[in-house]
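Enquirer: Dropping a prediction and its sequence here:
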Amino acid sequence: MPSSHLKNMHKRHEKIVDLLRQYESCNVSVLAQELGVSTVTIRHDLDELEQSGCIRRSYGRATLSQNFSFELEFREKENIRSESKQLIARRAADLVENGDSIIVDSGSTVALLARYIASNKKITLMTNALNLASELVADPRFTVMMTGGTLRADSYSLCGPEAEQAVRLHHFNKLFIGADGIDLLAGVSTTNAQDAQLNRAMLAACDQIILLSDSSKFGKRSFCVICKMPQVDILVTDSGISDEYRQALTQMGVTVIVAE
């Protein structure tokens, strides 16, 4: 499928989700009119969103699934479950070794990681997060690289083809990444298509994939899949993880670390 077609489809999916958030439910004809496309196209989009678990359809109308994960602005995310996020970031920092080259994705939990890395370690760190780069600009522990790309003001992050190309030109020991949703079947997901595409480039450029997430993200799905769970090497989470989730992830080959 051509990249332009995929981009248009993802934009429509995002708009559909926005409309369902605004109106709670919509029928096909209203969505087609709002997006300026045919009802056939809308039905195909709704099929995709329903299969991914993002929406529910009943009596000709679509509504968001209760398990759908919304994107919040960065400052909103910072204030949610902040204690758990600090515990997770502190524990994840222990996984960084002296001399490592790492990618740290944008996100409220992974943004805390760098401050907990031991002072005697020297690290090369690439990030697409403006807030993180500005925090580390004078920190002697880090050689900081930025991806470049297009700025997303709501997440303080860079994305797009330029960011993806910058990642592909390098190789790293570890990737520290967050998520908007984590589902045993759907995998790791986020709400933004460009973020997901950059995240997939990051996965391909790293030896080890380390996912940082508080337990509130479990069972949640967004419509942009980053990867399936078996691709994750290590999950660092909080004590809210259920025995069912922990056992299932372990069977998939994911090492689960509970930060307490």
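Expert: Received the coordinates, thanks.
Enquirer: Could you use CA atoms for every contact and neighbour count after this?
Expert: OK.
Enquirer: wait, doesn't Q86 sit right on V110?
Expert: No: assessed by C-alpha atoms under 8 Å, Q86 is found out of contact with V110, at 9.4 Å.
Enquirer: Looking at those two, which is more packed in?
Expert: A direct count of neighbours by other C-alpha atoms under 10 Å for Q86 and V110 places V110 higher, at 26 against 19.
Enquirer: next up, a second structure to put side by side with the first:
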Amino acid sequence: MTQPTSKYSEEILRRVDMMGTVSVQELSQIMGVSDQTIRRVTRPLAERGALSKVHGALVSTKSALDPPFLSRMSLNREAKVAIAHAVVEIVQDGDSLTIDTGSTSAFIAQMLRKRRKLTVVTNSAFVASTLAMIPGNNVSMAGTQLRDHDSASFDRSAFQVVERAQVDYCVLSASMVHPESGFLIHEQCEVDMAFAMMNCASRSIMAVDASKFQPQARKPALRQPKLNKGDILVTNVTPPDAFRHMLAELEIQIAD
């Protein structure tokens, strides 16, 4: 018993570190073992800190190195996984959506691997590659030229692809939330892409973790598009009272 468990442990850690986060069910299918085996083997791994377990998902505890996008994915990782889990409960098999390039959106894309027959339009190569090989999915990569720090595209063709779409949801993220200015971000091209994604979606989902409600060392200067009445905010804590007026018309879902 000890030997196969050791082999499973090494394989599980390798795959979790490679994927960042993966559900117990998906990992059991990949490895060809039962969910119970995955849970049994990962229990001691989690106890010694080799990985984390959040909402039925296994999360790598390794710090990301060098690429800024991967570094951002390592920040507040458990909160982002919880948010991703909540978003996936909103999106159902067969839905269509656009997804932006934020690190939280990357976790959402990983969790969306449990869904089937999705139609996805994204300007993120990470999101596109995560979802493209799921059987039945229809994934469109918007754009041709990728940024070096996050593999996202904002060229003319990226906007053309998004503007031709018509989807159920758009999934957005932000760098900071301000009680008066709203959802903020650093780059104008990201604001423009958010407008394009919202315009082709029936409903928007804004996914931000609790840290975004706090002042940032480098304050973003650009406003994201204002969300519409009935759009959804998914976060991992109840927003502070100072944000109550700004968020009054939104459906707020707290991932715990």
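Expert: Structure received. Since the structure is predicted, the reported quantities are computational estimates derived from the model, not experimental observations.
Enquirer: Got a TM-score for the two of them?
Expert: Comparison of the two superposed chains (TM-score structural alignment, normalised by the length of structure 2) gives a TM-score of 0.67, and 187 aligned residues with a C-alpha RMSD of 2.1 Å.
Enquirer: residues bridging contact with Q86 and V110 of structure 1, i.e. touching both?
Expert: Here Q86 of structure 1 and V110 share no contacting residue, scored by C-alpha atoms under 8 Å, 6 or more residues apart in numbering.
Enquirer: Quick check: Q145 of structure 2 touching R156?
Expert: No: when contacts are counted by C-alpha under 8 Å, Q145 of structure 2 is not listed as touching R156 (9.5 Å).
Enquirer: more neighbours, those two?
Expert: Using other C-alpha under 10 Å, the more surrounded residue of Q145 of structure 2 and R156 is Q145, with 15 against 12.
Enquirer: In structure 1, what residue corresponds to that one?
Expert: Taking TM-score structural alignment, Q145 of structure 2 has T150 as its aligned residue in structure 1.
Enquirer: Next: A174 of structure 2.
Expert: A174 of structure 2 maps onto A179 in structure 1, by TM-score structural alignment.
Enquirer: Let me know the secondary structure of that match.
Expert: Assigned by DSSP: H, G, I helix; E, B strand; the rest coil, the conformation of A179 of structure 1 is coil.
Enquirer: Hmm, it is touching N192, no?
Expert: No: using C-alpha under 8 Å, A179 of structure 1 is not in contact with N192; the gap is 10.8 Å.
Enquirer: The two: which is more packed in?
Expert: Remark: of A179 of structure 1 and N192, A179 carries more neighbours, 29 against 19, as counted by other C-alpha under 10 Å.
Enquirer: contacting residues around the more buried one?
Expert: A179 of structure 1 neighbours (C-alpha under 8 Å, 6+ apart): 188-190, 211-213, 217.
Enquirer: Out of the residues you listed, list just those in strands.
Expert: Those of these mapping onto strands are 188-190, 211-212, per DSSP state E.
Enquirer: Please tell me how far the match of Q145 of structure 2 sits from C224 of structure 1.
Expert: Remark: distance between T150 of structure 1 and C224 of structure 1 (C-alpha to C-alpha, to the nearest Å) = 19 Å.
Enquirer: V161 of structure 2 touches G143, doesn't it?
Expert: Yes: with contacts counted by C-alpha under 8 Å, V161 of structure 2 reaches G143, the gap being 7.5 Å.
Enquirer: Where do the strands of structure 2 begin and end?
Expert: 21-23, 51-54, 57-60, 96-99, 119-122, 138-141, 167-172, 176-178, 182-185, 201-207, 222-223, 232-235, 251-254.
Enquirer: what about these, which gets the closest to V87 of structure 2?
Expert: V87 of structure 2 lies closest, by C-alpha to C-alpha, to one member of those: strand 232-235, at 7.1 Å.
Enquirer: Which positions in structure 1 sit opposite that closest one in the alignment?
Expert: Going by TM-score structural alignment: strand 232-235 of structure 2 matches residues 234-237.
Enquirer: residues making contact with the matching stretch?
Expert: So stretch 234-237 of structure 1 is contacted by 88, 91-92, 209-215, 254-259 (C-alpha under 8 Å, 6+ apart).
Enquirer: Would you mind measuring from the residue positioned nearest the centre of structure 1 to A196 of structure 1?
Expert: With distances taken as C-alpha atoms, centre = their mean, the residue of structure 1 nearest its centroid is A179 (3.3 Å). Look at A179 of structure 1 and A196 of structure 1: by C-alpha to C-alpha, they are 10 Å apart.
Enquirer: Now do the shared contacts for these two.
Expert: Shared contacts of A179 of structure 1 and A196 (C-alpha under 8 Å, 6+ apart): 189-190.
Enquirer: Centre of the chain to stretch 76-87 of structure 2, how far?
Expert: Its chain's C-alpha centre and that of stretch 76-87 of structure 2 lie 8 Å apart, by C-alpha atoms, centre = their mean, to the nearest Å.
Enquirer: again, but for stretch 68-81 of structure 2
Expert: Mean-position distance between stretch 68-81 of structure 2 and its chain equals 10 Å (C-alpha atoms, centre = their mean).
Enquirer: now it: which residue numbers in structure 1?
Expert: Residues 73-86 of structure 1 are where stretch 68-81 of structure 2 aligns, with TM-score structural alignment as the criterion.
Enquirer: contacts for the matching stretch?
Expert: 107-109, 112, 154-156, 213-214, 238.
Enquirer: Buried ones in that stretch, by neighbour count?
Expert: In terms of neighbour count (16 or more other C-alpha atoms under 10 Å), stretch 73-86 of structure 1 has its buried residues at 74, 78, 84-86.
Enquirer: Can you flag which of the residues you listed belong to helices?
Expert: 74, 78, 84-86 (DSSP state H).
Enquirer: So of the residues you listed, which two are at opposite extremes in space?
Expert: Of all pairs drawn from these, the one with the longest distance (C-alpha to C-alpha) is F74 and S84, at 16.5 Å.
Enquirer: can you list contacts of stretch 145-162 of structure 1?
Expert: Contacts of stretch 145-162 of structure 1 (C-alpha under 8 Å, 6+ apart): 73-74, 106-107, 124-131, 133, 163-164, 166-167, 194-195, 198.
Enquirer: looking at structure 2, where would I find the counterpart of stretch 11-19 of structure 1?
Expert: Going by TM-score structural alignment, stretch 11-19 of structure 1 sits over no part of structure 2.
Enquirer: Return the distance of that stretch from the chain's centre.
Expert: For stretch 11-19 of structure 1, the distance to the chain centre is 18 Å (C-alpha atoms, centre = their mean).
Enquirer: same deal with stretch 175-187 of structure 2?
Expert: Taking mean C-alpha positions (C-alpha atoms, centre = their mean), stretch 175-187 of structure 2 and its chain are 18 Å apart.
Enquirer: any idea which helix is longest in structure 2?
Expert: Structure 2, longest helix under DSSP H: helix 2-19.
Enquirer: So which bits of it are buried?
Expert: Neighbour-count burial for helix 2-19 of structure 2 flags 8-9, 12-13, 15-17 (criterion: 16+ other C-alpha under 10 Å).
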